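1. Okay, predicted coordinates and the sequence, questions at the end:
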Amino acid sequence: MSRTGALHQTAQVLSDFDRRLINALQGDFPLSSTPFDDIAARLDCQPEEVMEGVESLLERGVITRFGPLFNIEQLGGTFSLCALHVPEERFEEVTELVNACPEVAHNYRRDHHWNMWFVLATETLEELEATFDDIVARSDCPGLNLPKEQEFYVGLRLTA
């Protein structure tokens, strides 16, 4: 599940349940056939409340994505950090174009010349380059393709 469209940053008031849910979803996610039941048991609620809570967090923009993260390289694929310089008046339009590509993840707006940053993940380097070139051509915006040279692992868990 992910939120599409332009990225907006607004302050959100989180309920106690929102906070407990966010904390429960990070890190030790149950690998079972009933993960929402397992999380509901931890939170002493119903599985439907967990699913509705996740949807609410996505809709309100508290979280921008909910789902697994795969190590694309271990699966035989490749990925790259990419950026576009998008004119302000076209930002919504280009966001929709970029987010419509299934190869795109983690699309973020930045206050910088290169104001749209996203990750491309594909099965091959050739497919990655072709997808990036297509996005640049269709958006008519200058782009940067920055493939990974070295990986650094930073464990991050945010307590809500």
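-> That came in fine, so what should we check first?
2. CA atoms for contacts and neighbours, from now on please.
-> Will do.
3. Phe79 looks like it's in a helix, true?
-> No: remark: Phe79 does not belong to a helix; assigned using DSSP: H, G, I helix; E, B strand; the rest coil, it is strand.
4. ok, and the closest non-adjacent residue to the residue positioned nearest the centre of the chain?
-> Nearest to the geometric centre of the chain sits His106, at 3.5 Å (CA atoms, centre = their mean). Distances taken as CA to CA, 6 or more residues apart in numbering put Phe118 closest to His106, at 5.3 Å, once the chain neighbours are dropped.
5. for comparison:
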Amino acid sequence: MNLDALSSRLIERFQHGMPLCAAPYQAMADALDCSESELLACLQGLEQSGALSRIGPVFEHRRAGASTLVALAVPAERLEQVAAQINLYPEVNHNYSREHRYNLWFVLTGPDRPHLDRLLGQIHTATGLTPLDLPMYAAYRIDLGFSLNFAVGDVP
């Protein structure tokens, strides 16, 4: 996908944080030397093209409650149905499939570990599948940002 100049600048500048203020989109527009309406149109275009999936905070889970990585071994013919079922839980994010016996992976986040344990039980009951619970014990790198300013062959 080829990005226009505003889209590239927007991603480079704000993939690691938005302004925390009453008018964050205006503050972003000011930083990018464009109007708020241009910025919002840019964000809408990125979303419609599939280049942007969400705008929002990423919380450090130990400060915001509890979270765990979960994997399910879903029969191929049930994958779409089970993924849709899992997506009904508001505590679920980052739900995706992988090529592996454990082919559906998602993150559960909640107020505390007992809440997550209840959700894991509900998911087991609802799907008939046993969740593989993989809680994080230590974070080594959480930066999910990617530079758009590197040449082919460079290591970002």
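-> Okay, I see it. Everything quoted here is computed from the prediction, not taken from an experiment.
6. Now which residue in the second structure aligns to the residue nearest to His106 of the first structure?
-> Taking TM-score structural alignment, the alignment pairs Phe118 of the first structure with Phe106 from the second structure.
7. can you give me the helices in the first structure?
-> With DSSP state H, the ranges of helices along the first structure come out as 16-25, 35-43, 47-59, 91-99, 125-139.
8. Run a quick neighbour tally on Phe59 of the second structure.
-> Neighbour count for Phe59 of the second structure, taken as other CA atoms under 10 Å: 10.
9. now for it: what does it line up with in the first structure?
-> Aligned partner of Phe59 of the second structure by TM-score structural alignment: Phe70.
10. Please report how far that match lies from Arg20 of the first structure.
-> 25 Å (CA to CA, to the nearest Å).
11. before we move on, what about Val54 of the first structure?
-> Val54 of the first structure is 12 Å from Arg20 of the first structure, where distance means CA to CA.
12. same check, this time on Leu128 of the first structure
-> Leu128 of the first structure is 38 Å from Arg20 of the first structure, where distance means CA to CA.
13. which one of those two has more residues nearby?
-> Between Leu128 of the first structure and Arg20, Leu128 has the larger neighbour count (other CA under 10 Å), namely 21 against 15.
14. if I pick the more buried one, what's in contact with it?
-> By CA atoms under 8 Å, 6 or more residues apart in numbering, the contact list for Leu128 of the first structure reads Thr78, Phe79, Ser80, Leu120, Ala121, Thr122.
15. Out of those residues, flag the one nearest to Asp140 of the first structure.
-> Leu120 (17.9 Å; CA to CA).
16. how many other residues sit next to the residue lying closest to that closest one once chain neighbours are set aside?
-> Distances taken as CA to CA, 6+ apart place Val104 nearest to Leu120 of the first structure, at 4.8 Å, with adjacent residues excluded. Residues near Val104 of the first structure, counting by other CA under 10 Å, number 20.
17. What residue in the second structure is paired with Val104 of the first structure?
-> By TM-score structural alignment, Val104 of the first structure lines up with Val92 in the second structure.
18. Isn't that match up against Gly110?
-> No: the pair Val92 of the second structure / Gly110 is not scored as a contact, 9.1 Å apart, by CA atoms under 8 Å.
19. what do these two both touch?
-> The contact sets of Val92 of the second structure and Gly110 do not overlap (CA under 8 Å, 6+ apart).
20. just to revisit the earlier point, isn't the residue nearest to the centre of the first structure right up against Asn99?
-> No: here His106 of the first structure does not reach Asn99: they are 9.2 Å apart, not a contact under CA under 8 Å.
21. how much space between the spatially closest residue to Tyr102 of the second structure that is not a sequence neighbour and Val107 of the second structure?
-> Leaving aside its sequence neighbours, Tyr102 of the second structure sits nearest to Ala73 (CA to CA, 6+ apart; 4.1 Å). Between Ala73 of the second structure and Val107 of the second structure the distance is 15 Å, computed by CA to CA.
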